[in-house]
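Q: Mind folding the following:
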Amino acid sequence: MGGIENMLLASIKSYKTKNIDIYIISNLGGGLDHEFVKKGITLIDLKGTNPFKQFFRLFYILKIEKFDIVHSQYSHNSGFLALASYLRKVPFFISVHNQKAVFKLSWENKFFLSTLRSLYLNIHKKLSLDFSSLIVGHSEVNLDYYSRKWRGNQKFFAVKNGIDFSNLNEQANSNNENNVAFKNFIYNASKVFIHIGSFKDQKNHSFLIDLFEKLEPKKNNYKLVLLGSGNLLGAIQDKVKNRGLEDFVFFAGMQKEIGFYLEKSDIFLFPSLYEGFGNVLIEAQYMKIPVCASQITPHYEAVYKGYHKYFFDPKDLNDAFIKTNKLIEDYDKCSLGTMIDKACYFSANFSVENMVNEIVLKYKARKREFNEG
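A: Here you go, the predicted model:
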């Protein structure tokens, strides 16, 4: 259950109030397919990840179906789709959700494979720049991938990610009996730390466990809850077991009601190596959870400036320990009150309604320009 899918799911109601009908063209079989169908969304199978097959598939779909706009969520891998849409004379938007391309990241530092990766991504970049109508960055730094001089260029548009705050409030007030194990886990804990994210290299879970261990959870009666799933889940569970931390780390798995977990936590830890934006940072601040995160560029956009002094190098355990300890000290001294309220107010700017309003205005403007051109 990725952040992109969740954001799209949360935005459907707002799009419908703007009389925007949404069809989702994707590889079917995802964990949220049924949620989209429940909201009345028509799903169309893209039938594969091969870019050439995707090109012909989208070209065919646009030949038999009438769409006013195609809006890709494939970020850096949207080039061939942009070309197909251009040839079918349909405006094409690209949403960029990460500051770096995640395609074959394991090839990045391998001589020959890194060359192939760069060639592949550069083809996508060239096609995207030439044939898309608008490239939307869900963080300003994401647009730097395409051009360092994107500001003032009508080809690019930065928009704040959207959060469904009403849904978050409902989750916080839920009394789901399935959460009994979690309630028992945090009972009498002196402090509850929380992290939300898929178990993959980007999220830096191994570093997070090292940091948590250094905070001496056994001595201080700290608890850590981890929401999410992914390829590295088993490895992190093994690490927790090997460090003797099973009684202090709770693996909640994939959860839809993250508001429930945030409402019962004290500090949000987020040591990502890179991000697109980090919606969960906004959600944590809205729920009045202090944030201690890595000092990467997108986090300076997503986190209230008062928390920036707690940012740390995501590869420097000692720095992370010092910054986290400082936040704990300030939290215990009750000196974060005003900052917590200001961060909550700051987060309210990132509503799903605001995001949809801005994007729909761009839809209408680009569609009008496309028709006139």
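Q: CA atoms for contacts and neighbours, from now on please.
A: Noted.
Q: how much space between residue 83 and residue 156?
A: 18 Å (Cα to Cα, to the nearest Å).
Q: Please enumerate the strands of this protein.
A: When assigned using DSSP state E, the strands of the chain occupy the ranges 23-26, 42-45, 70-72, 92-96, 134-137, 156-158, 191-196, 222-227, 249-253, 267-270, 291-293.
Q: Any chance of TSV for the ones you listed, columns mean neighbour count and distance to residue 330?
A: Shown next, in TSV, are the strands of the chain (neighbours: other Cα atoms under 10 Å; distance: least, Cα to Cα, whole Å):
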stretch	mean neighbour count	distance to residue 330
strand 23-26	17	46
strand 42-45	14	49
strand 70-72	24	43
strand 92-96	26	36
strand 134-137	24	34
strand 156-158	21	34
strand 191-196	22	13
strand 222-227	22	16
strand 249-253	18	23
strand 267-270	24	12
strand 291-293	26	12
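Q: this one as well, want them side by side:
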Amino acid sequence: MTEPTRILHVVGAMNRAGTETMLMNLYRKIDRKHIQFDFISFSQQDAHYDSEIKKMGGRVIKLENPQSVKELYHAIKTFGPYQAVHSHTLFHCGMASCAAWLAGVKIRISHAHTTADKSDSFLRKLYQFSMSVMIKRFSTNLLACSKEAATFLFGSNYKSNKHYAYFPNVIDYTDFISQPRQKVMEFKMREGLGNSLVIGHIGRFIGAKNHEFLIEIMKSLVEKEPSIKLLLVGDGDLKHKILEKVQQEGMGDRVHFMGIREDIATILHCMEVFVFPSKYEGLGLVLLEAQACGIPCIVSEAIQPEADIGLGLITQVNLDEGASTWADEILNNAGNKEQDSTFIADHFEKHQYSPSKGIEKLMSLYHLNNGGTYEESINRFV
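A: Model prediction:
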């Protein structure tokens, strides 16, 4: 039996976050008898999606030192051959592309997913500059989920690069459009939500997601709508700090910490409003999931315009307008869910956010679509 063609994704760790979830949406839909994904992990701990990857025939390759081009090169040579190395690790993409070039991989993709970095120190800026040079030198393809993400990683003249293409984030929106009413009601009963006005947020507990401000919004909401409840889905380094803040504010019975969940669609359908006060975002995959559920979304100015698929569900509020203004917008939008599933589906297809569209693009970029040439592949999607 012929071995499947393998693609290596460099991701850091396959935990449940936007980029990783998008990759799983694609991986579940590809023809895995003929094409397989492997994943580089920077963590020695098991990540959320690792077991599912292995069950589907993929491999999770854990590196001791991901900053080592030598170790990346060794992994590519050991577990390959690879048709393509597709990196999603911000400026580290330069290192991954260099290692892939040294290993003789012909297709080397650097993929931008965010609009900011964790530090602006001199050493970090020096690292960014050197990695930018390597990205341009060793990548054969440049992809981004938004214009701002492309500008941040590839520079303001990214459009002039003939190897650049816009790649919309992909979700299996049909899984979110509708949920059995009984299932949603059972969840509400189990979580003690009753007839409360339920709002929510899904995201890692990291500084960029701005959970502290979200708790300030909740304080203001409680004054305006005493029955309010907040669902927080996710995990992360700052979770304990936010939990302490909630307890200090006396809102322990109003804020539900849900952890990492598989039943995201059910949880979203319990919400009246989705709140997303990020300090920066590449796109925000969860915003697509929320819109697929028809839920109004109150978002910060950091959210990229590509995240709004035209359903009239996105309301943007600047962070400096304060918690009270955010609370007012949340209450103004409560009860405005979009109920027309056909209308929602049409907009997702129009904006090419479906897995079928994403797979078609990737297969062409990987040269697995009718044997097309590199130029034919890239020009098709610029």
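Q: What does the TM-score come to for these two?
A: The TM-score (TM-score structural alignment, normalised by the length of the first structure) is 0.84; 350 aligned residues with a Cα RMSD of 2.9 Å.
Q: Let's have the strands of the first structure in JSON lines, adding distance to residue 177 of the first structure.
A: Formatted as JSON lines, the strands of the first structure follow (distance: least, Cα to Cα, whole Å):
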{"stretch": "strand 23-26", "distance to residue 177 of the first structure": "33"}
{"stretch": "strand 42-45", "distance to residue 177 of the first structure": "32"}
{"stretch": "strand 70-72", "distance to residue 177 of the first structure": "38"}
{"stretch": "strand 92-96", "distance to residue 177 of the first structure": "38"}
{"stretch": "strand 134-137", "distance to residue 177 of the first structure": "39"}
{"stretch": "strand 156-158", "distance to residue 177 of the first structure": "41"}
{"stretch": "strand 191-196", "distance to residue 177 of the first structure": "20"}
{"stretch": "strand 222-227", "distance to residue 177 of the first structure": "17"}
{"stretch": "strand 249-253", "distance to residue 177 of the first structure": "14"}
{"stretch": "strand 267-270", "distance to residue 177 of the first structure": "24"}
{"stretch": "strand 291-293", "distance to residue 177 of the first structure": "28"}
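Q: I'd like to know which of the ones you listed lies nearest to residue 242 of the first structure.
A: strand 249-253 (12.3 Å; Cα to Cα).
Q: hang on, the earlier thing: so for residue 203 of the first structure, which of the strands of the first structure sits nearest?
A: So among the strands of the first structure, strand 267-270 is nearest, using Cα to Cα, at 7.7 Å.
Q: Which residue ranges of the stretch 51-200 of the second structure form helices?
A: 69-79, 93-102, 122-138, 147-154, 174-177, 181-190 (DSSP state H, counting those that start in this stretch).
Q: winner for burial among the ones you listed?
A: A comparison of the helices of the stretch 51-200 of the second structure by mean neighbour count, using mean count of other Cα atoms under 10 Å, puts helix 93-102 on top with a mean of 26.
Q: Could you tell me where it falls in the first structure?
A: Counting by TM-score structural alignment, helix 93-102 of the second structure falls onto residues 78-87 of the first structure.
Q: contact partners of that stretch?
A: Applying Cα atoms under 8 Å, 6 or more residues apart in numbering, the contact partners of stretch 78-87 of the first structure are 51-52, 54-56, 58-59, 62, 70, 72, 91-92, 94, 123-128, 131-132.
Q: how does it look with 7 Å?
A: 51, 54-55, 58-59, 72, 91-92, 94, 124-125, 127-128, 131-132 (Cα atoms under 7 Å, 6 or more residues apart in numbering).
Q: and it, how far from the chain's centre?
A: 24 Å (Cα atoms, centre = their mean, to the nearest Å).
Q: do the same with stretch 41-53 of the first structure
A: 22 Å.
Q: Check stretch 18-27 of the first structure too.
A: That offset, for stretch 18-27 of the first structure, works out to 20 Å (Cα atoms, centre = their mean).
Q: Just the terminal-to-terminal distance for it.
A: For stretch 18-27 of the first structure, the end-to-end distance is 27 Å (Cα to Cα).
Q: just to revisit the earlier point, can you check which of the strands of the first structure gets nearest to residue 175 of the first structure?
A: Short answer: strand 249-253, nearest of these by Cα to Cα, at 16.0 Å.
Q: hmm, who's touching stretch 128-137 of the first structure?
A: Outside stretch 128-137 of the first structure, the residues touching it (Cα under 7 Å, 6+ apart) are 78-79, 82-83, 86, 91-97, 143, 155-159.
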